[in-house]
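A.B. asks: what follows is a predicted structure for the sequence shown.
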Amino acid sequence: MERLRAASWEGVISIDELTAQGVPERTAYRRTQEDGPWQLMAPATFLLSSGEPTYRQWEIAALVYAGEGAMLTGLGGARHHGIRSGDDPTTVHVLIHDPRRVLSTPKIVIERTKRLPKPIKRGGLAVAPVVRCLTDWSRRQKDLTAISAVLAEAVREWKTTPADLLQELDHGCRKGSAAPRRVLAAVDEGVWSAAEYELREFWHQWADLPEIEWNVKLYDEDGRFLAIADGFVKDLGFVLQVDSVEHHFATPDQVQETLTYHRRLRAAGLQVLSVRPAQRRDDPDGLHTDVLDALATAALLPAPRVRYEPASA
């Protein structure tokens, strides 16, 4: 058994390797039957134990099953590039070269492509470049908020740019590209999170709301940094801020930090409105009224004593 484990890849092994190690094919499959010591992870791909496979073992099984030239992509692949947002994947998404014919399984998604990129080694596994991982994943998604969380993180953390993602969408399959294109339009405007994306969508629903910029750096008259405004209407000195502790009990320190933040901006002549994401979902009409009231108040105030620039500058 030790010899088989040494020949395996972290416990994963192909039928070809098993037979090369002297295990008859019939014996290998018999050991995967009920109460057997092994299990079949994919056609001709075995795990030399009966315990629950780890996600990494599923990734290895997918690469072994898909064969030469295969590489991880999608959100699972993006995890290897440090992307943390989004629900953890329950399947493994793999790229193979188009002429090959390998079928998907319930746990392994096989995608054939004529544009097979050069893989990058991550933890000993072949992984597609981050741009390809993200676009391969986002083309298969319909939830714009979920897409925005992942793509905004990738851009915010300087792992890629909206231009690079759009270029990949242009060169790849057009099917499913409408949703990520819509999200990237928001990310390109400075949206950094799913909550900000939802707020931007809300803002654009109302024709009577003025032009707004996202994630703007604010400074006082002497050039001292004040804050980054989630949303900023520069003509009125109006700041729209997303309440980031909506789903948690705010600690005393968080409450004090929020009060200090608002006091600092108001001292500079800015009107501030905090918005909970639930307001957009549960009471959009009420939120619209609150925004209009805050904008009207901002219009009555003297010109704010601030300088500003895009947060990406």
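C.D. replies: Sure, I can see it. Numbering: from 1, shown residues only.

A.B. asks: please count neighbours and contacts with C-alpha atoms only from this point.
C.D. replies: Noted.

A.B. asks: what about the residue nearest to the spatial centre of the chain, which helix or strand?
C.D. replies: In the chain, the centroid-proximal residue (CA atoms, centre = their mean) is residue 150; its distance is 1.5 Å. According to DSSP states H and E, residue 150 maps onto helix 144-156.

A.B. asks: tell me the gap between that helix and the middle of its chain.
C.D. replies: Centre-to-centre, helix 144-156 and its host chain are 5 Å apart (CA atoms, centre = their mean, to the nearest Å).

A.B. asks: which secondary structure elements does it contact?
C.D. replies: Judged by 3 or more CA pairs under 8 Å, 6 or more residues apart in numbering; DSSP states H and E, the packing partners of helix 144-156 are helix 178-188, helix 194-204.

A.B. asks: got the contact list for the last one?
C.D. replies: The contact list for helix 194-204 (CA atoms under 8 Å, 6 or more residues apart in numbering) reads 145-146, 148-149, 152, 183, 186-187, 191, 209, 230, 242, 277, 280, 284.

A.B. asks: where does residue 232 fall, helix, sheet strand or coil?
C.D. replies: strand (DSSP: H, G, I helix; E, B strand; the rest coil).

A.B. asks: nope, residue 158 is what I was after
C.D. replies: coil.

A.B. asks: in the chain, which spans are helices?
C.D. replies: 2-7, 15-20, 25-30, 55-66, 74-79, 130-138, 144-156, 162-171, 178-188, 194-204, 252-267, 277-282, 284-300 (DSSP state H).

A.B. asks: what would those helices look like in JSON lines with distance to residue 95?
C.D. replies: Formatted as JSON lines, the helices of the chain follow (distance: least, CA to CA, whole Å):
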{"stretch": "helix 2-7", "distance to residue 95": "25"}
{"stretch": "helix 15-20", "distance to residue 95": "22"}
{"stretch": "helix 25-30", "distance to residue 95": "27"}
{"stretch": "helix 55-66", "distance to residue 95": "8"}
{"stretch": "helix 74-79", "distance to residue 95": "9"}
{"stretch": "helix 130-138", "distance to residue 95": "9"}
{"stretch": "helix 144-156", "distance to residue 95": "20"}
{"stretch": "helix 162-171", "distance to residue 95": "15"}
{"stretch": "helix 178-188", "distance to residue 95": "20"}
{"stretch": "helix 194-204", "distance to residue 95": "28"}
{"stretch": "helix 252-267", "distance to residue 95": "45"}
{"stretch": "helix 277-282", "distance to residue 95": "37"}
{"stretch": "helix 284-300", "distance to residue 95": "42"}
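
A.B. asks: here's the one I want to compare it with:
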Amino acid sequence: MTQNTPLSPCHFPTTGPRQRVLSAAQLKAMGVGPARAAEQCRAGGPWQQPLPGVFVLHPGPLDGRERLRSALLYAGRPPASGRRPAPSRAADPAYGEAMLTGLAALSLYGFAAAPPASAVDRVDVLVPRARRLRSAGYARLLRTGELPRPERLDGLPVAPVARALADAVAGLGDALAVRRLLTEAVRGGHCEPAAVVGELNRAKVLGRPQVVNAVDCLLAEGRAVAEERLYDMVRTYGLKEPLWNVDLRLPGGPHLGGVDAYWPDEAVAVKLDTRAPRHSRLDQGRRQEEHEAEWSAYADRREHLERLGVTVVHLSPKKLRDAREQQATVVRTALMASADREPAAYVVILPR
């Protein structure tokens, strides 16, 4: 065969366009050995090999999904010993325990602030810490001692949103880009602020200048979203309209604290738990002290109100998102039970 002799096509069964990216192991199972696969990738050939051990069965540019699948196939290929690790519930036959994270994962979740998969410079893939494979080409391997349980998007294993966000933020230096991603995560209902801050703390990026203000905006956004859910719950389930965002005081006495909703006739208050998560930029000792002091002050105010005959209903943003009808029932029950209680002490209600 001369250099000008065209390559003979390599025929084998496929199941459509999603089979255009295959690993060497998958090709071998179809009867195409390494030598034959390499021949198809020669200059002018019908295939290409964008990553070691991964073949794309066309010569043109890879689309977004092909880039993601090829990175997963590379990261999840069997170790050089040929022995795969013990199977786990998260393992995939083609990708092993590998899963997409970072900007590539966020693009699959539909984040407008993340570039499309075809434009992501580096495809981040989470792999077990013991994995010895190195990053190659556009596939960057991130090792972790504890793999999260992946989601399944477009047939690909993807890290949970909060984890993908933290891995994306760890690689970004642009404060505006970080802020947009974190804000969209909460505003779009992808995850709760506490989960995001917890993952940012695990990634040790909370102290970075580009993250500091973004986290403050994240918590403020989380507060606004939780209030919107509370308004919607009251109106959707036909609860009596309360006084919104008020401060309670004893006449001529101390401040009893602010509440998010208050029904004066029934002496029922709703308080949203939107306190900043325990994780913070402070050192561990100060973080623990501030968390305990904040919780103690909150508990004291709640106990004081209940001694005065005010029923305090504690709601979390996550419960308002995932179990809104159940939370409406809790509030309705508290309102109905007011008729069987002793009258509450008189309190002064002020706008907050």
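C.D. replies: Thanks, I have it. Because the structure is predicted, anything quoted here is derived from the model rather than measured.

A.B. asks: what range does the helix holding residue 150 of the first structure cover in the second structure?
C.D. replies: Aligned by TM-score structural alignment, helix 144-156 of the first structure corresponds to residues 175-187 of the second structure.

A.B. asks: mean shift of the matching stretch relative to the first structure?
C.D. replies: By mean CA distance after the TM-score superposition for the first structure, the fitted stretch 175-187 of the second structure averages 0.8 Å away from its aligned residues in the first structure.

A.B. asks: which residues touch that stretch?
C.D. replies: With CA under 8 Å, 6+ apart, stretch 175-187 of the second structure has contacts from 111, 113-114, 161, 165, 169, 172, 191-193, 196, 209-211, 213-215, 217-218, 221-222, 225.

A.B. asks: now stretch 1-21 of the first structure
C.D. replies: Among residues not part of stretch 1-21 of the first structure, those counted as contacts by CA under 8 Å, 6+ apart are 24-25, 28, 44-49, 57, 60-61, 64-65.

A.B. asks: give me the buried entries from those residues.
C.D. replies: For the contacts of stretch 1-21 of the first structure, a burial check counting by 16 or more other CA atoms under 10 Å picks out 28, 44-49, 57, 60-61, 64-65.

A.B. asks: turn those into CSV, columns for distance to residue 310 of the first structure.
C.D. replies: Formatted as CSV, these follow (distance: CA to CA, whole Å):
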residue, distance to residue 310 of the first structure
28, 61
44, 54
45, 52
46, 53
47, 52
48, 55
49, 54
57, 44
60, 43
61, 45
64, 47
65, 47
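
A.B. asks: quick check, nearest of the residues you listed to residue 258 of the first structure?
C.D. replies: Checking these against residue 258 of the first structure by CA to CA gives residue 57 as the nearest, at 44.4 Å.

A.B. asks: how about the closest one, what's its partner in the second structure?
C.D. replies: Match for residue 57 of the first structure (TM-score structural alignment): residue 66.

A.B. asks: ok, now which ones touch its match?
C.D. replies: Counted by CA under 8 Å, 6+ apart, residue 66 of the second structure has contacts 20-21.

A.B. asks: quick check: the gap between it and residue 249 of the second structure.
C.D. replies: From residue 66 of the second structure over to residue 249 of the second structure the distance is 62 Å, taken as CA to CA, to the nearest Å.

A.B. asks: repeat for residue 334 of the second structure
C.D. replies: 21 Å.

A.B. asks: and the gap between the closest residue to residue 44 of the first structure other than its chain neighbours and residue 106 of the first structure?
C.D. replies: Take residue 44 of the first structure and drop its neighbours on the chain: the residue closest to it by CA to CA, 6 or more residues apart in numbering is residue 15, 5.1 Å away. Residue 15 of the first structure sits 20 Å away from residue 106 of the first structure, going by CA to CA.

A.B. asks: between these two, who's got more neighbours?
C.D. replies: residue 15 (18 against 9; other CA atoms under 10 Å).

A.B. asks: trace that one over to the second structure, please.
C.D. replies: Checking TM-score structural alignment: residue 15 of the first structure goes with residue 24.

A.B. asks: what span of the first structure lines up against the helix or strand hosting residue 328 of the second structure?
C.D. replies: Element membership of residue 328 of the second structure [criterion: DSSP H and E] is helix 324-337. Counting by TM-score structural alignment, helix 324-337 of the second structure lines up with no residues of the first structure.

A.B. asks: now that helix: buried residues?
C.D. replies: Buried, per 16+ other CA under 10 Å, within helix 324-337 of the second structure: 324, 327-328, 331-332, 334-335.

A.B. asks: likewise stretch 83-100 of the first structure?
C.D. replies: Buried residues in stretch 83-100 of the first structure, counted by 16+ other CA under 10 Å: 83, 85-86, 91-97.
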